[in-house]
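have a look at this fold, sequence not included:
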């Protein structure tokens, strides 16, 4: 087993050396609570999606016990309906600060569970986490709308919010594909999930009118590609169409189209999306810009306002650092990371038009 000091293949010329990757992994590990929780940073809140992102990064660095502890935290604190709350103060499960339960937050643990299993081959872990994933998927699919899109959340009163977000639904599509892969490993057929996954992927790829208009945010631009709903020539065309709106050469990716602010998380995710459709050179180009956000001890600033030459917000987040490690892991061929983000062998559900099983092309 490797450690943050010796992270294995996490080295990419011009982006990270092995020693730098080790320092970043060590910093993420240092933010983890003794109970396994991974807040944004020590003392800040935890949300389930970013908790999983940081856990996946730990797995890329060989910190498998720490990653497993993060997933066990989710298992211990899952709500009876299969969900998790949207935020917990300082990562403390006794102190939820947002009692809403968001569909993409609750779906994403399936990605992390599959990633950890593929990284470790730990059958006991897979069996232990399968009921957790199964319950979470039931919660998520209860929010699916007639067009296939995922309703955003249940609010604190339990009311289903019907509005759907393109980024959230795209992330949910990746998660459902990973959940289907876990179902296959468990030997439990899930035909309803196959139908739901196919409908969701179709909605994300072909029916943006079903979603709230968040087109000013870069995530709505690249996430359908990152999540695997759009591939091939359509993916290349989608990424090219708005490249100049969101990519600032030498700085990274704008979070919001009209603001002079680039963010590490969006930049690393775009690099993953580019890698997933074979545009490795562009991916490396984007990642190299993130050296501006890196501190000497391996942390990453969340964002940079280039018009003011100022880091903002004034924080270093586990999920920003984690997204960088995941992008580097994909580009250097880490098998678990390439499997969940490349998606070539993940089930794609049933095509809504032909009702036949599909796999990513």
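Nice, thanks for sending it over. For clarity, every value in this text was computed on a predicted model and none was experimentally measured.

from here on, contacts and neighbour counts on C-alpha atoms
Noted.

show me where the stretch 201-350 of the chain has strands.
With DSSP state E, counting those that start in this stretch as the criterion, the stretch 201-350 of the chain has strands at 247-248, 252-254, 261-263, 303-305, 310-311, 347-350.

which residues does the fourth one contact?
If I follow you right, that is strand 303-305. 260-264, 293, 310-313 (CA atoms under 8 Å, 6 or more residues apart in numbering).

can you pick the most crowded of those?
The most crowded member of these, judged by other CA atoms under 10 Å, is residue 264 (32 neighbours).

got the contact list for it?
Shown in contact with residue 264 (CA under 8 Å, 6+ apart): 252-253, 290, 293, 300-303, 320-321, 324.

who wins on neighbours among these?
Neighbour tally across these (other CA under 10 Å): the maximum, 33 neighbours, falls on residue 253.

against residue 275, how distant is it?
15 Å (CA to CA, to the nearest Å).

before we move on, what about residue 316?
Between residue 316 and residue 275 the computed distance is 25 Å (CA to CA).

how near is residue 91 to residue 79?
According to CA to CA, residue 91 and residue 79 sit 15 Å apart.

nearest spatial neighbour of residue 327, skipping sequence neighbours?
Distances taken as CA to CA, 6 or more residues apart in numbering place residue 272 nearest to residue 327, at 5.2 Å, with adjacent residues excluded.

need the contact list for that neighbour.
226, 283, 326-327, 330-331, 341.

could you pull out the helices for the stretch 251-361 of the chain?
Taking DSSP state H, counting those that start in this stretch to define them, one finds helices in the stretch 251-361 of the chain at 264-276, 280-288, 318-331, 335-342.

kindly report the same for the stretch 101-250 of the chain.
103-107, 109-120, 123-141, 166-186, 191-206, 218-226, 232-241, 243-246.

need the winner for burial among those.
Across the helices of the stretch 101-250 of the chain, averaging neighbours per residue (mean count of other CA atoms under 10 Å) puts helix 103-107 on top, at a mean of 29.

by contact count, what packs against that one?
Contacts defined by 3 or more CA pairs under 8 Å, 6 or more residues apart in numbering; DSSP states H and E place helix 103-107 against helix 48-60, helix 123-141, strand 151-154, helix 166-186.

alright, now check it against this:
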């Protein structure tokens, strides 16, 4: 299928996410495969957005309620849980990753923009406030956000992709604060500092631990809204031929012939932010070879071997397809990809 999925096809995709969700509300990585049972807070939120966008409102609410119940006193969540046979989550990595913690604000913002339910925002606001306060407390003098903290204190550097994503989370959180009558100008200031350092020093190893082989490091400054205008176009053009494989999608890393669906759809969202909609639509159509007959999506494809890899159909890939397709069809609010005038008004 080399076209954008239809609304009914997206509904089937949302149903595969809903079917994977545990009774506690947690959404594991995988429909059924190598990573079945793994849960992390970032991909859980992405999957929850996919559920809401395809009409699984109760399931999306259950996903956010799960996070509200499991948030730690410091505002964070574990890096990873595993679901037992009875569906009970067990912490297997208790670390504190700032990007995994802050992304909840994007999900709740998406819920508000999609459903307009202020009462729901108010119910989840304490969770968002505590999470983003924890993130801002780890902003470094450079403006980057320390990517993690733990026994020995915060990391000395940020990650470019993670800090760029937190720019989006802080802007979304500030809007939610306005909605509930709890303005957070400190979050807007923190986002402004992120935008400044991403624009001025994206490749400075004294600021960001370099991860140049990953496509996420290439496009996330645009996807998260930290980089705009001609500089954003220039960044996309600079490595287009390294990452984009016509007809298949984009590489996850620049040194392996492996295309991945979620990264392809995220790049499409970034391109939509730059009004490059035709290129964005082409990318989403190109990656449809990863669609399974039940509507779920394989994570990636190693094209010289004609092999799916890893052996998983990931809920977060399915969600990325849903969000990118609906944005391109003008059936959804933009998450992480609009120009800020459309996304945040004059905030």
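In hand now; what should we look at? As the structure is a prediction and not an experimental result, all values here were calculated from the model.

any chance of the helices of the stretch 101-250 of the first structure in JSON lines, plus distance to residue 42 of the first structure?
Converted to JSON lines, the helices of the stretch 101-250 of the first structure look like this (distance: least, CA to CA, whole Å):
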{"stretch": "helix 103-107", "distance to residue 42 of the first structure": "20"}
{"stretch": "helix 109-120", "distance to residue 42 of the first structure": "21"}
{"stretch": "helix 123-141", "distance to residue 42 of the first structure": "26"}
{"stretch": "helix 166-186", "distance to residue 42 of the first structure": "26"}
{"stretch": "helix 191-206", "distance to residue 42 of the first structure": "35"}
{"stretch": "helix 218-226", "distance to residue 42 of the first structure": "26"}
{"stretch": "helix 232-241", "distance to residue 42 of the first structure": "35"}
{"stretch": "helix 243-246", "distance to residue 42 of the first structure": "31"}
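
closest to residue 37 of the first structure out of the ones you listed?
Minimum separation from residue 37 of the first structure across the helices of the stretch 101-250 of the first structure (CA to CA) falls at helix 109-120, 13.5 Å.

among the strands of the stretch 201-350 of the first structure, which is nearest residue 182 of the first structure?
In terms of CA to CA, the element of those nearest to residue 182 of the first structure is strand 347-350, at 10.0 Å.

thinking again about what came up before, same drill for residue 91 and residue 79 of the first structure, tell me which one is more crowded.
The residue with more neighbours, out of residue 91 of the first structure and residue 79, is residue 91; 27 against 14, by other CA under 10 Å.

wait, residue 220 of the second structure touches residue 164, no?
Yes. Using CA atoms under 8 Å, residue 220 of the second structure makes contact with residue 164 at a distance of 6.0 Å.

what about the residue opposite residue 239 of the second structure in the first structure once aligned, how many residues close to it?
Here residue 239 of the second structure is matched to residue 242 in the first structure, going by TM-score structural alignment. Per other CA under 10 Å, the neighbour tally for residue 242 of the first structure reads 14.

hmm, residue 242 of the first structure is touching residue 222, no?
No. Residue 242 of the first structure is beyond contact range of residue 222, at 9.3 Å (criterion: CA under 8 Å).

and the gap between residue 63 of the first structure and residue 203 of the first structure?
Counting by CA to CA, the gap from residue 63 of the first structure to residue 203 of the first structure is 37 Å.

an error on my part: the question was meant for residue 245 of the first structure.
According to CA to CA, residue 245 of the first structure stands 24 Å off from residue 203 of the first structure.

residue 256 of the second structure matches what in the first structure?
With TM-score structural alignment as the criterion, residue 256 of the second structure lines up with residue 259 in the first structure.

number of residues surrounding that match?
13.

and if you look at residue 304 of the first structure?
24.

which position in the second structure aligns with it?
Residue 304 of the first structure maps onto residue 301 in the second structure, by TM-score structural alignment.

again with residue 326 of the first structure
Under TM-score structural alignment, residue 326 of the first structure pairs with residue 323 in the second structure.

my read: its match touches residue 52, true?
No. The pair residue 323 of the second structure / residue 52 is not scored as a contact, 10.0 Å apart, by CA under 8 Å.

and those two? Which one has more around it.
Between residue 323 of the second structure and residue 52, counted using other CA under 10 Å, residue 323 has the larger neighbour count: 27 against 21.

how near is that one to residue 9 of the second structure?
From residue 323 of the second structure to residue 9 of the second structure the distance is 13 Å (CA to CA).

picking up where we left off before, which of the strands of the stretch 201-350 of the first structure sits closest to residue 130 of the first structure?
Of all the strands of the stretch 201-350 of the first structure, strand 347-350 comes closest under CA to CA, at 16.7 Å.

run through who's touching stretch 211-223 of the first structure.
Under CA under 8 Å, 6+ apart, the answer for stretch 211-223 of the first structure is 149, 163-167, 170-171, 238-239, 242, 246, 253-258, 266, 270, 273.

how about 7 Å then?
163-167, 170, 239, 246, 254-257, 266, 270, 273 (CA atoms under 7 Å, 6 or more residues apart in numbering).

between those, which is closest to residue 107 of the first structure?
Closest to residue 107 of the first structure, out of all of these and judged by CA to CA, is residue 170, at 10.8 Å.

correct me, but the closest one touches residue 227?
Yes. Residue 170 of the first structure lies in contact with residue 227 (CA atoms under 7 Å); the separation is 5.7 Å.

quick one: the equivalent of the residue nearest to residue 327 of the first structure over in the second structure and residue 29 of the second structure, what's the gap?
With the correspondence set by TM-score structural alignment, residue 272 of the first structure lines up against residue 269 in the second structure. Distance, residue 269 of the second structure to residue 29 of the second structure, by CA to CA: 21 Å.

ok, residue 183 of the second structure next?
With distances taken as CA to CA, residue 183 of the second structure is found 34 Å from residue 29 of the second structure.

which of those two has more neighbours?
Of the pair residue 183 of the second structure and residue 29, residue 29 is the one with more neighbours under other CA under 10 Å, namely 26 against 15.

Three-state assignment for whichever residue in the first structure pairs up with that one, please.
In the first structure, the residue matched to residue 29 of the second structure (TM-score structural alignment) is residue 40. Following DSSP: H, G, I helix; E, B strand; the rest coil, residue 40 of the first structure is assigned to coil.
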